[in-house]
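Undergrad: okay, predicted coordinates and the sequence, questions at the end:
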Amino acid sequence: MGKVAFLFAGQGAQHPGMADDLVAREPAARQTFELLEARMPGLGRLCREGSREELVQTRNTQPAVFACDLAAARALASHGVRPDAVAGFSLGELSALAFAGAFSPEDAFDLVLRRAELMDSASGRNPGGMRAVLRLPAGRVEALAAKAGDAWPVNYNSVEQTVVAGTEEALGRLDALVREAGGRCMRLAVSGAFHSPLMAPASDGLREWLARTLPVPTTVPVWANATARPYPDDPVAMAELLARQASSPVRWQQTVEGLVGLGVDTFVEVGSGSTLTKLVGRIARGATALPCETPEQLDAVLAHLEGRES
């Protein structure tokens, strides 16, 4: 029988009313929100009733998505589902680490709040944006980004999609270069050049925070965005890898391919949305990918996993 991996959604997966029905039905999800609400009063209301304008603000997005990620994963775990490995996209990596026991939920949530502040501040100091480049291989995108200057590939999402971050001037040059090369550029609705060298101040701030609250070895392998390999067991090395994550590329395609190579054939996207489910479909066409945000989706995941065992 193949292995199971949980995938934790990242920033961009937020939407009004996210995880509302799951929290209403699943005690483990509800308890997760109650625990985190003590750290951020109004968190539940933000997820249930927050407008798109509220939810798109980094300081709101990151804690809201983290809470939904962890609530969905703990709901599945309460039904006896134990993943063989976990990975998270960008912010979702912190959710994955919390689920796997690297931090307590409270410490991980405090880290998420600090990360949001630091990335927001870095965006103000080093303004920039992001583009999704379609229809060109990653190697070609890397060459075009280097030619544009002050632009860097930051999300290796799939064979057909690489996201580039940089200054707006550089991204304007990239737009023209991509068109000339026969590709397509899409502007992303984000507030900064995330996972690029422009986020170096955020990584520095995370190092300071993590020096005071070191992670511990995880109970299940957590695959790191920056390396597309599992986190090491050494707490100091774990902290440095996590600090670098804010200013390093997300190697998502390589992560999914690595998990498939280890025998994972079922991916469950825990948290809001289905973006990662769709990306798995483009990267590993023979694998099963299922979202898990609503009670109905959770039931479908449980039914699928039971069917594998029978």
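TA: Right, received. Where do you want to start?

Undergrad: CA only for contacts and neighbour counts going forward, please
TA: Noted.

Undergrad: roughly how far apart are the residue most central in space within the chain and residue 270?
TA: Most central in the chain under C-alpha atoms, centre = their mean is residue 89, positioned 2.3 Å from the mean C-alpha point. Per C-alpha to C-alpha, to the nearest Å, residue 89 is found 11 Å from residue 270.

Undergrad: which residues do those two both contact?
TA: Listed as contacting both residue 89 and residue 270 by C-alpha atoms under 8 Å, 6 or more residues apart in numbering are 7, 8, 9.

Undergrad: my read: the residue nearest to the centre of the chain touches residue 8, true?
TA: Yes: at 6.3 Å, residue 89 counts as touching residue 8 under the criterion of C-alpha atoms under 8 Å.

Undergrad: can you redo the shared contacts of residue 89 and residue 270 as JSON lines with secondary structure and distance to residue 59?
TA: Shown next, in JSON lines, are these (DSSP: H, G, I helix; E, B strand; the rest coil; distance: C-alpha to C-alpha, whole Å):
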{"residue": "7", "secondary structure": "strand", "distance to residue 59": "22"}
{"residue": "8", "secondary structure": "strand", "distance to residue 59": "19"}
{"residue": "9", "secondary structure": "coil", "distance to residue 59": "16"}
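
Undergrad: residue 172: what secondary structure?
TA: The three-state label given to residue 172 by DSSP: H, G, I helix; E, B strand; the rest coil is helix.

Undergrad: alright, now check it against this:
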Amino acid sequence: MGKIALLFPGQGSQFVGMGKPLYELSQCAREIFDQVDAVHPGTSTLCFEGPAKALNQTLNTQPCIFAVELAALTALKCVGVEVQGIAGFSLGEVSGLVASGVLSMADGLKFVKKRGQAMDEASQMTPASMVAVLKLDNATVEALCKEFSQCYPVNYNCPGQLVVAMLRDDQEAFLIRAKELGGRGIPLTISGGFHSPFMTYATKLLEKKIYELTFSAGSIPLYSNAYAKPYPESPVEIRDYILHQINHPVLWEQTMRNMIADGFTTFIECGPGKTLGGFLKKIDKSVLYYHVETVLTDYLEAKNAGKEWSFVC
């Protein structure tokens, strides 16, 4: 039997109303939202009701997504879902650190708030934007980036989709060139040039803050999306991995391929939207994919019908 993994999405997956179904489906999820609200007041309201402009600000987006993902994780644990591996996309990797047992929920939330603030500050220093490029291979997009002075491939999502960070003033010219090459560029609702040298200032801000966190030996392997392999056990190396991820590319496609090669056949997306599921199906159609809300709905239907339930692939 193949192994099961949790996938936590990152910034860009947010939308007004996210987490509300979890709140309604699971008492365990409700308790997590209440705990986050106690530390970061208004988080659940911003998730459920918006407004979108406030939700899309990095210093708000990151705690909100983290809250949804921790609520989803806790809800799955409460119904007995057990997994053998974890991966998180960008911000989602912090949720993964909590899910794997490396960080406590309190430290995870503390770091997410500091991470969001640091990345927001870095974003204000240099106006940058991010564009998802479709229908072009990675080599073509990488060559296109070299036509601009500060333009970087940052998210290797799946075949035919590579996200690029660039100076905001270059976005229009970049979109035109991508179209000329036969591709399509889609500007993202992201407030900065993440996972690129634009975030080096954020990394420096977090270098001291990260020593305020306590790291433990994880009980479940967590795959780093910056290295596409499991996190090490050494606290020093864990800190390096976390900081490195902020201003270096997300190697998501390679991370998924490595997990599949390691025997993972079933993936549960544990957060807002189904973006990672879309990537996964383009990487390998043979794997099984579920969204957390589907799993919880199946559980409740079985419970209401008086039937025994377990998550079996």
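TA: Received the coordinates, thanks. Model, not experiment: these values are computed from the prediction.

Undergrad: care to give me the TM-score?
TA: TM-score for the superposed pair, counting by TM-score structural alignment, normalised by the length of the first structure: 0.93. Supporting figures: 308 aligned residues with a C-alpha RMSD of 2.1 Å.

Undergrad: spatially, what comes nearest to the residue nearest to the centre of the first structure if we skip its sequence neighbours?
TA: residue 10 (5.1 Å; C-alpha to C-alpha, 6 or more residues apart in numbering).

Undergrad: show me the contacts for residue 15 of the second structure.
TA: By C-alpha under 8 Å, 6+ apart, residue 15 of the second structure lies in contact with 47, 52, 55, 272.

Undergrad: let's see it at 10 Å
TA: Residue 15 of the second structure is in contact with 46-52, 55-56, 61, 65, 272-273, counting by C-alpha atoms under 10 Å, 6 or more residues apart in numbering.

Undergrad: residue 106 of the first structure too?
TA: Shown in contact with residue 106 of the first structure (C-alpha under 10 Å, 6+ apart): 32, 35, 36, 37, 38, 39, 98, 112.

Undergrad: looking at those residues, which has the most residues close by?
TA: The most crowded member of the contacts of residue 106 of the first structure, judged by other C-alpha atoms under 10 Å, is residue 36 (23 neighbours).

Undergrad: just the element for that residue, please.
TA: Element membership for residue 36 of the first structure, per DSSP states H and E: helix 27-37.

Undergrad: so which residues make contact with the helix or strand following that helix?
TA: Counting by DSSP H and E, the next helix or strand C-terminal to helix 27-37 of the first structure is helix 43-49. With contact meaning C-alpha under 10 Å, 6+ apart, helix 43-49 of the first structure is reached by 14-21, 23, 30, 33-34, 36-37, 42, 50, 54-55, 60-61, 63-65, 67-68.

Undergrad: just the ones of those residues in helices?
TA: When DSSP state H is applied, the contacts of helix 43-49 of the first structure are split such that 20-21, 23, 30, 33-34, 36-37, 54-55, 60-61, 63-65, 67-68 fall in helices.

Undergrad: got a ChimeraX select line for the buried ones in those residues?
TA: In ChimeraX, a selection of the buried entries from those looks like this (16 or more other C-alpha atoms under 10 Å):
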select :20,23,30,33,36,37,54,55,60,61,63,64,65,67,68
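
Undergrad: which of the contacts of residue 106 of the first structure lies closest to residue 214 of the first structure?
TA: Distances from residue 214 of the first structure to the contacts of residue 106 of the first structure, taken as C-alpha to C-alpha, are shortest for residue 98 (12.5 Å).

Undergrad: might one say that that closest one is in contact with residue 104?
TA: Yes: at 6.3 Å, residue 98 of the first structure counts as touching residue 104 under the criterion of C-alpha atoms under 10 Å.

Undergrad: joint contacts of the two?
TA: Jointly contacting residue 98 of the first structure and residue 104 under the rule C-alpha under 10 Å, 6+ apart are residue 215.

Undergrad: find the nearest non-adjacent residue to residue 281 of the second structure, please.
TA: Nearest non-adjacent residue to residue 281 of the second structure, counting by C-alpha to C-alpha, 6+ apart: residue 287, 7.6 Å away.

Undergrad: what about the one you found, neighbour count?
TA: Residue 287 of the second structure: 14 neighbours (other C-alpha under 10 Å).

Undergrad: same question for residue 120 of the first structure.
TA: Counted with other C-alpha under 10 Å, residue 120 of the first structure comes out at 21.

Undergrad: circling back to that earlier point, overlap in contacts, residue 89 and residue 8 of the first structure.
TA: 95, 96, 276.

Undergrad: write the PyMOL selection for whichever of those residues are buried.
TA: Buried subset of these, written as a PyMOL selection, criterion 16+ other C-alpha under 10 Å:
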select buried, resi 95+96+276
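
Undergrad: in CSV, list the contacts of residue 106 of the first structure along with distance to residue 158 of the first structure.
TA: Formatted as CSV, these follow (distance: C-alpha to C-alpha, whole Å):
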residue, distance to residue 158 of the first structure
32, 32
35, 36
36, 33
37, 35
38, 38
39, 36
98, 26
112, 26
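
Undergrad: closest one of the residues you listed to residue 121 of the first structure?
TA: Closest approach to residue 121 of the first structure among these (C-alpha to C-alpha): residue 112, at 14.1 Å.

Undergrad: wait, a helix at the closest one?
TA: Yes: according to three-state DSSP, residue 112 of the first structure belongs to a helix.

Undergrad: with adjacent residues omitted, what lies nearest to residue 158 of the first structure?
TA: residue 253 (5.1 Å).

Undergrad: secondary structure element for that neighbour?
TA: Residue 253 of the first structure is located in helix 252-261, with elements delineated by DSSP H and E.
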